[in-house]
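1. Pasting the sequence and the predicted coordinates here, then a few questions.
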Amino acid sequence: MNPQQYEKVKSASGFIAALDQSGGSTSKALSLYGIKPESYSGDQQMFDLMHAMRTRIMTSPVFNGDRILGVILFEQTMDREIEARGSADYLWSVKQVVPFLKVDKGLADEANGVQVMKPMPNLDSLLARAKGKGVFGTKMRSVVKHAEAGGIEDVVNQQFTIGKQILAAGLIPILEPEVDIHAPDKPGAERLLKAAILGHLDTLGPEQQVMLKLTIPTVDDFFADLVAHPNVLRVVALSGGYSREEANTLLARNHGVIASFSRALTEGLTAQQSEEAFNRALDASIASIYHASGT
């Protein structure tokens, strides 16, 4: 593990940019960016356009390690190049931004009020490849839709079981058990989730650390004991469907939690903008999320 990257993720101010939209969310992300589905044909063109969007963001002069700690990459992005370098190498060598990789294969159908992750049969080879390309850590997402203790335990158990596999490969896992912001009893789900996470943190060795990516809680500072936990490297928050302004306002009320926003980060960016307008909009977005992450 790169000690400079570890120190940056552990203690530097800033936030993590989630640029890991995958097959299911790529078309929607492109539409918000001003590229409609009728303007391209087939997955290959869609992913090429998405890579161009991500490249435009990551190569922008306003996008660098001064305010951005890390970037979560989609597997295809990791395997592509930015300015003639592998994406992960470009991020760290040129921008001083720590690269992470989304490793999950999507969500299983809802059961017991939750959606666990689909199986990841080739995870070990993917982790080895990622490490070889200079990736620091991973991210994987499941979703909690109802305050059901059994389902929430299933989600957390799966996250930690695979998290330990990722730790064994020499990478730092970001565990993301998202609570749906529209869950009927969101505070109840968050209480059950925190209890389950604390229980599983106790199964880690003293040197083992994970990161947690969580929905901004209903009760301010509800995750303070997770932020302070010795086995937690960093707690980051997802925007979860909130607008950027709303997500920033809620995030700022949670001390020690930083952003890992996706759609909220790219809100207001379009393919049609001039470079000057694009960079200005991206700069404003980064500045506002950086500020909200600083509390």
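-> Nice, thanks for sending it over. Numbers count the residues shown, from 1 in each chain.
2. For the rest of this, base every contact and every neighbour count on C-alpha atoms.
-> Noted.
3. Ends of stretch 102-119, what's the gap?
-> Start-to-end span of stretch 102-119 (C-alpha to C-alpha, to the nearest Å) is 14 Å.
4. quick one, strands of the stretch 1-150 of the chain?
-> For the stretch 1-150 of the chain, the strands defined by DSSP state E, counting those that start in this stretch occupy 15-19, 68-73, 81-82, 85-86, 98-102, 114-115, 137-144.
5. Please name whichever of the ones you listed is nearest to residue 56.
-> Checking these against residue 56 by C-alpha to C-alpha gives strand 81-82 as the closest, at 9.5 Å.
6. Show me what that closest one is in contact with.
-> Contacts to strand 81-82, defined as C-alpha atoms under 8 Å, 6 or more residues apart in numbering, come from residues 55, 87, 90.
7. Pasting the second one now:
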Amino acid sequence: MLDMSNQAQWDQVLAGKGFIAALDQSGGSTPKALKLYGVEEDAYDNDDEMYALIHQMRSRIVNAPCFTGDKVVGAILFEMTMDRQIGGKPAAQTLWEDHGVVPFLKVDKGLKDLHNGVQVMKPIDGLDALLTRAKTAGMFGTKMRSVVSAANFVGIKDIVTQQFEFGKQILAHGLMPILEPEVTISIPDKAAAEDMLLAEITAQLDSLPDDQKIMLKVTLPEKANLYQPLVDHPKVLRIVALSGGYDRDEANTRLAQNNGIIASFSRALTEGLSAQQDDAAFNATLSDTIDSIYAASVAG
């Protein structure tokens, strides 16, 4: 059963204006994220140093004056970020108490190889223990990602089934799951894959108990408002969209065309930020970015 004891966080996620920041780059994506931030691979010698540098970037974003619950509804964190401090306090505590931003935790352990046009998640060993830690740390919910790379009915059904199975396990810990079946933006049959995905998600939602809700994170669709039935579904708390490789302008344009969906951008959020910027330039760039993603999120 979902824990609704923190009504303020629940209200922020349900009705807050703005978007959810994706600050959950993990092992595979961290070097690329650092490079885009102006930190080359020769700046660190091992994983510990790499993760320390990405934590500095995330901390700088969170501590920026513009990073508040007025425009940032929530933030998705990597497990190591949850276990570290920002501003002298545990990360989740700082996000909510100091900034009014609701914390979520990335819980998946990466993807299996492509099969039937999709990549399902690898087993999440120790998930129950991780969820217990997340709850203790003050997390409101979780996020986990799969990838669709073809309009293959069998593969898409497998992905959605797996997402909902893990989602039910997460709900049992009193946490809100964000299910993320990403559709690769470059595939030629993207629209057909999205139609299949909509049908499968709807079927799974209809089978959920009436007292359960989930969240969804989707690729911005080829057909505007394709996911409106999910936005309106009584078992969906909120739908967010990933940028998926679109640059920020393209992502914002597509987002504004989809009513009721807000952003949850990663690359598009950090676009233009650099380790070499002084605080004034960094904060100004981030503020402009947050304003633009906020505007696109509330446009629909």
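-> Nice, I can see it. Quick caveat, the model's predicted, so the values are computed rather than measured.
8. Just put the strands of the stretch 1-150 of the first structure in CSV and tack on distance to residue 228 of the first structure and mean neighbour count.
-> Shown next, in CSV, are these (distance: least, C-alpha to C-alpha, whole Å; neighbours: other C-alpha atoms under 10 Å):
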stretch, distance to residue 228 of the first structure, mean neighbour count
strand 15-19, 18, 27
strand 68-73, 19, 26
strand 81-82, 36, 18
strand 85-86, 35, 14
strand 98-102, 22, 27
strand 114-115, 27, 26
strand 137-144, 20, 23
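9. Among the contacts of strand 81-82 of the first structure, which ones are in helices?
-> 55, 87, 90 (DSSP state H).
10. Just give me the match in the second structure for the last one.
-> Taking TM-score structural alignment for the superposition, residue 90 of the first structure sits opposite residue 94 in the second structure.
11. Going by neighbour count, which of the ones in helices among the contacts of strand 81-82 of the first structure comes out on top?
-> In terms of neighbours by other C-alpha atoms under 10 Å, those top out with residue 87 at 24 neighbours.
12. And that residue, how far from residue 67 of the first structure?
-> For residue 87 of the first structure relative to residue 67 of the first structure (C-alpha to C-alpha), the value is 19 Å.
13. could you dump the strands of the stretch 1-150 of the first structure to JSON lines with distance to residue 188 of the first structure?
-> Listed next are those as JSON lines, based on distance: least, C-alpha to C-alpha, whole Å:
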{"stretch": "strand 15-19", "distance to residue 188 of the first structure": "27"}
{"stretch": "strand 68-73", "distance to residue 188 of the first structure": "29"}
{"stretch": "strand 81-82", "distance to residue 188 of the first structure": "44"}
{"stretch": "strand 85-86", "distance to residue 188 of the first structure": "43"}
{"stretch": "strand 98-102", "distance to residue 188 of the first structure": "28"}
{"stretch": "strand 114-115", "distance to residue 188 of the first structure": "14"}
{"stretch": "strand 137-144", "distance to residue 188 of the first structure": "11"}
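14. The ones you listed: which one's closest to residue 288 of the first structure?
-> Minimum separation from residue 288 of the first structure across those (C-alpha to C-alpha) falls at strand 15-19, 10.8 Å.
15. starting at the chain centroid, how far to the closest one?
-> 6 Å (C-alpha atoms, centre = their mean, to the nearest Å).
16. do the same with stretch 32-40 of the second structure
-> 20 Å.
17. which residue ranges form the helices in the stretch 51-200 of the second structure?
-> 79-82, 91-93, 99, 127-137, 153-171, 190-207 (DSSP state H, counting those that start in this stretch).
18. which residues sit against the last one?
-> Looking back up the chat, that one is helix 190-207 of the second structure. Taking C-alpha under 8 Å, 6+ apart as the rule, helix 190-207 of the second structure contacts 148, 150-153, 156-157, 160-161, 164, 183-184, 221-223, 226-227, 230, 235.
19. against the first structure, where does it fall?
-> Under TM-score structural alignment, the match for helix 190-207 of the second structure is residues 186-203.
20. And for the longest one?
-> Residues 149-167 of the first structure are matched to helix 153-171 of the second structure when aligned by TM-score structural alignment.
21. what do you get for the first one?
-> The counterpart of helix 79-82 of the second structure in the first structure, counting by TM-score structural alignment, spans residues 75-78.
22. what residues does that stretch touch?
-> 51, 86, 87, 88, 101, 102, 103, 130, 133.
23. And the match of helix 153-171 of the second structure against the second structure, how far off on average?
-> Following superposition, stretch 149-167 of the first structure is found to deviate from the second structure by 0.2 Å on average (mean C-alpha distance after the TM-score superposition for the first structure).
24. Go through that stretch and flag the buried ones.
-> 149, 151-160, 162-164, 166-167 (16 or more other C-alpha atoms under 10 Å).
25. ok, how many other residues are close to the residue in the first structure that residue 261 of the second structure lines up against?
-> With TM-score structural alignment defining the correspondence, residue 261 of the second structure maps onto residue 257 in the first structure. By the measure other C-alpha under 10 Å, the count of residues near residue 257 of the first structure is 27.
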